[in-house]
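Q: I'll drop the sequence and a predicted model, then ask my questions.
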Amino acid sequence: MSVSTDLVPPPTARTAPAAGVVPLRRPGRWISAAVVLVVLAAVVRSVITNDAFQWGVVAEYLTAEVVLRGLGLTLWLTVLTLVLGFALGTLLAVARLSGNPVLAAVSWGYVWIFRSVPMLVQLLFWFNIGALYPTLSLGVPFGPDFVSISSTNLIGPLAAVIIGLTLHEAAYAAEIVRGGVISVEQGQVEAALALGMGRGRILRRIVLPQAMRSIIPAAGNALIGTLKGTSVVSVLAVQDLLFSVQLIYNRNYLVIPLLLVATTWYVVVTSVLSVAQYHVERHYARGAARALPPTPWQRLGGRLR
């Protein structure tokens, strides 16, 4: 009885060792990394050793009372502007997406106007609103007025800042919310309507939770932009962080170290907001992937292990 050898591999094929995988060499990657590290080290050394920065003065004024008061006002303006701006922006986004052509047109016109005019120009307009409308009245259009007040001193610097920043932020927030809503698959809305769900419940339970994955990154950028954008209110003598350090260096002429004080606080607050944004994004990323991406600390621990 003979045994066929057609299915038996030759001895050389059975005993041949597996070929090792040789990683691709990338010398350019290591050379570019070395160049960047050398340049970075030179910049850090220049900043630390340059006496013109006067780091001792920076440390002295970093926690000064007037600086902390200005920082508090900056944070308050940022939070208030973001809350009011996104509240108004959400209404504008809903109006833009509605089937009412009048609401959609008005929403589009609002976004067009307030995104076209610079923020500083808007603040100056609101601060000088008394020159445009000396008297504000409430009554029947083209008819008698019921209430009439003088607007000369009605809007002060702080009120003008709040109104201007809020209206400016609402225009960008409307586009952020609208972009997040239209990123949700329309078939899910149609399926929910087929199940008898109301449009309000669909918006709360289906559309917004998924839209937040697109809204949060853009909203985080808007928040950081608003934080830095509040520095323009110093032109109206509103004592924010930048105006506070300007008051100090107008007396002692230490311009560079006082500007570094403001820069340091802006960097610290922006870094904290970036960390918060990262964790909020991870929260709303649940369900979009099988596993959440590791945090920077988890990646570092994995590499060390």
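A: Thanks, I have it. Residues are numbered from 1 along each chain as shown.

Q: alpha carbons only for contacts and neighbour counts from here, please
A: OK.

Q: T81: neighbour count?
A: 26 (other CA atoms under 10 Å).

Q: what about the helix or strand harbouring it, distance to the chain center?
A: Here T81 is covered by helix 65-97, with elements defined by DSSP states H and E. Mean C-alpha position of helix 65-97 versus that of the full chain (CA atoms, centre = their mean, to the nearest Å) differs by 11 Å.

Q: Now do the buried residues in it.
A: For helix 65-97, a neighbour-count test (16 or more other CA atoms under 10 Å) marks 66-71, 73-75, 77-78, 81-86, 88-97 as buried.

Q: And F243, how close does it get to V66?
A: Per CA to CA, to the nearest Å, F243 is found 10 Å from V66.

Q: Please apply the same query to V94.
A: 42 Å.

Q: Break down this protein into its strands, ranges please.
A: With strands called from DSSP state E, the chain shows them at 135-139, 145-150.

Q: Mean neighbour count, those: which tops it?
A: strand 135-139 (a mean of 13; mean count of other CA atoms under 10 Å).

Q: Can you name every helix or strand that that strand contacts?
A: If contacts are counted by 3 or more CA pairs under 8 Å, 6 or more residues apart in numbering; DSSP states H and E, strand 135-139 sits against strand 145-150.

Q: by contact count, what packs against the strand it packs on?
A: Short answer (3+ CA pairs under 8 Å, 6+ apart): strand 145-150 packs on strand 135-139.

Q: Surely A95 touches G109?
A: No - using CA atoms under 8 Å, A95 makes no contact with G109, being 11.6 Å away.

Q: ok, and here's another one to check against it:
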Amino acid sequence: MILERLSGAFLLNCELFFWTLVFSLPLGLVVAFGSMSRCAPLRGAVKTFVWIIRGTPLMLQIIVIYLGPGLMGFNNPWPSGSNGRLVAAVVAFAINYACYFSEIYRGGIEAVPKGQTEAGQVLGMTKTQIFFKVTLLQVIKRILPPMGNEIITLVKDTSLANTIANKEIIMMAKEYSAKGLIWPLFSTAIFFLVFVGALTLLLNWAEKKMDYFRC
């Protein structure tokens, strides 16, 4: 019975992990382009935003995003109940991880030799064609290891969702520990270890698949 409830709670961690990746991966690329923009005001604004997000705790960001609108006198934008708390957590996680991913994207894009872009221009390719056919594959290969580290960190960070009373697995285990049961706390480690282990194998497989492409 307890394991069933812990498993059900871990599904919330998995759901938060999934939706965070769905939104933060493309958003991170948009933020990266903004930080590399030739428009100085836009570039400065984006870099300042990234600096603020990376320089403050994720836990604080979750609280501010969930409670901030109401405390500032605005209508609460989140749905009522547990769904609202989950949506707020997804928004906070997506913004936070998009900023971290943007720096990884930016580093990968800037690491591609400019000569290859110039060669594409000489061949008459558009900027879009150069990005998708010349730059993108090299960027993916370069960013896989650091991106993998951030993704694994995200798995563990999903436990911070309990800051706004999302009943994820650690919050559920703490409820049982308050009743005198210690083993549910240790069992949560198994859930995370299995998830991270499977994710590590997947990331290692992806890196090996990219070995054919030499940067």
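A: That came in fine, so what should we check first? Just so it is clear, the model here is predicted, and its values are computed rather than measured.

Q: care to give me the TM-score?
A: The TM-score (TM-score structural alignment, normalised by the length of structure 2) is 0.92; 212 aligned residues with a CA RMSD of 1.8 Å.

Q: Structure 2: which residue goes with G99 of structure 1?
A: Matched to structure 2 by TM-score structural alignment, G99 of structure 1 sits across from R38.

Q: What is the neighbour count of its match?
A: 10.

Q: repeat for the one 4 residues further on
A: For L42 of structure 2, the neighbour count with other CA under 10 Å is 14.

Q: That one and A32 touch, don't they?
A: No - look at L42 of structure 2 against A32 with CA under 8 Å: they stay out of range, at 11.6 Å.

Q: right, and the strands of structure 1 - which one's nearest R205 of structure 1?
A: The closest of these to R205 of structure 1 is strand 135-139. By CA to CA, the value is 40.1 Å.

Q: which other residues reach the closest one?
A: Here strand 135-139 of structure 1 makes contact (CA atoms under 8 Å, 6 or more residues apart in numbering) with D145, F146, V147, S148, I149, S150, S151, T152.

Q: Nearest residue to the counterpart of L208 of structure 1 in structure 2 in space, please, no chain neighbours.
A: Aligning on TM-score structural alignment places L208 of structure 1 opposite L136 in structure 2. Of all residues not flanking L136 of structure 2 in the chain, I109 sits nearest, at 8.0 Å (CA to CA, 6 or more residues apart in numbering).

Q: Next, work out how far apart the counterpart of that neighbour in structure 1 and G72 of structure 1 are.
A: Mapped onto structure 1 by TM-score structural alignment, I109 of structure 2 lines up with V181. In this view, V181 of structure 1 and G72 of structure 1 are 34 Å apart by CA to CA.

Q: which other helices and strands contact the helix holding T81 of structure 1?
A: For helix 65-97 of structure 1, the elements it packs on are helix 101-116, helix 157-182, helix 208-229, helix 241-252, judged by 3+ CA pairs under 8 Å, 6+ apart.

Q: do that again at 6 Å, thanks
A: Helices and strands touching helix 65-97 of structure 1, as assessed by 3 or more CA pairs under 6 Å, 6 or more residues apart in numbering; DSSP states H and E, comprise helix 101-116, helix 157-182, helix 241-252.

Q: Average separation of it from the aligned part of structure 2, please.
A: Following the fit onto structure 2, the mean deviation recorded for helix 65-97 of structure 1 is 1.1 Å by mean CA distance after the TM-score superposition for structure 1.

Q: now do stretch 168-180 of structure 1
A: Stretch 168-180 of structure 1 versus its aligned partner: 0.6 Å mean (mean CA distance after the TM-score superposition for structure 1).

Q: any idea how far V181 of structure 1 lies from A170 of structure 1?
A: 16 Å.

Q: Of those two, which one has the most company?
A: A170 (28 against 23).

Q: Please say which position in structure 2 the more buried one maps to.
A: Using TM-score structural alignment, A170 of structure 1 lines up with A98 in structure 2.

Q: Pretty sure its match sits against P26.
A: No - taking CA atoms under 6 Å as the definition, A98 of structure 2 is not a contact partner of P26, at 7.9 Å.

Q: Distance-wise, check the match of I109 of structure 2 relative to N128 of structure 1.
A: 37 Å.

Q: got it, and T81 of structure 1?
A: From T81 of structure 1 to N128 of structure 1 the distance is 20 Å (CA to CA).

Q: repeat for I182 of structure 1
A: 39 Å.

Q: Next: G72 of structure 1.
A: From G72 of structure 1 across to N128 of structure 1, the span is 26 Å (CA to CA).

Q: Ok, G109 of structure 1 next?
A: For G109 of structure 1 relative to N128 of structure 1 (CA to CA), the value is 23 Å.

Q: Looking at these two now, which is surrounded by more residues?
A: Taking neighbours as other CA under 10 Å, G109 of structure 1 and N128 compare with N128 leading, 19 against 13.

Q: What is the neighbour count of the counterpart of V261 of structure 1 in structure 2?
A: Counting by TM-score structural alignment, V261 of structure 1 corresponds to S187 in structure 2. Neighbours of S187 of structure 2 under the rule other CA under 10 Å: 16.

Q: Right, I'll call it a day here.
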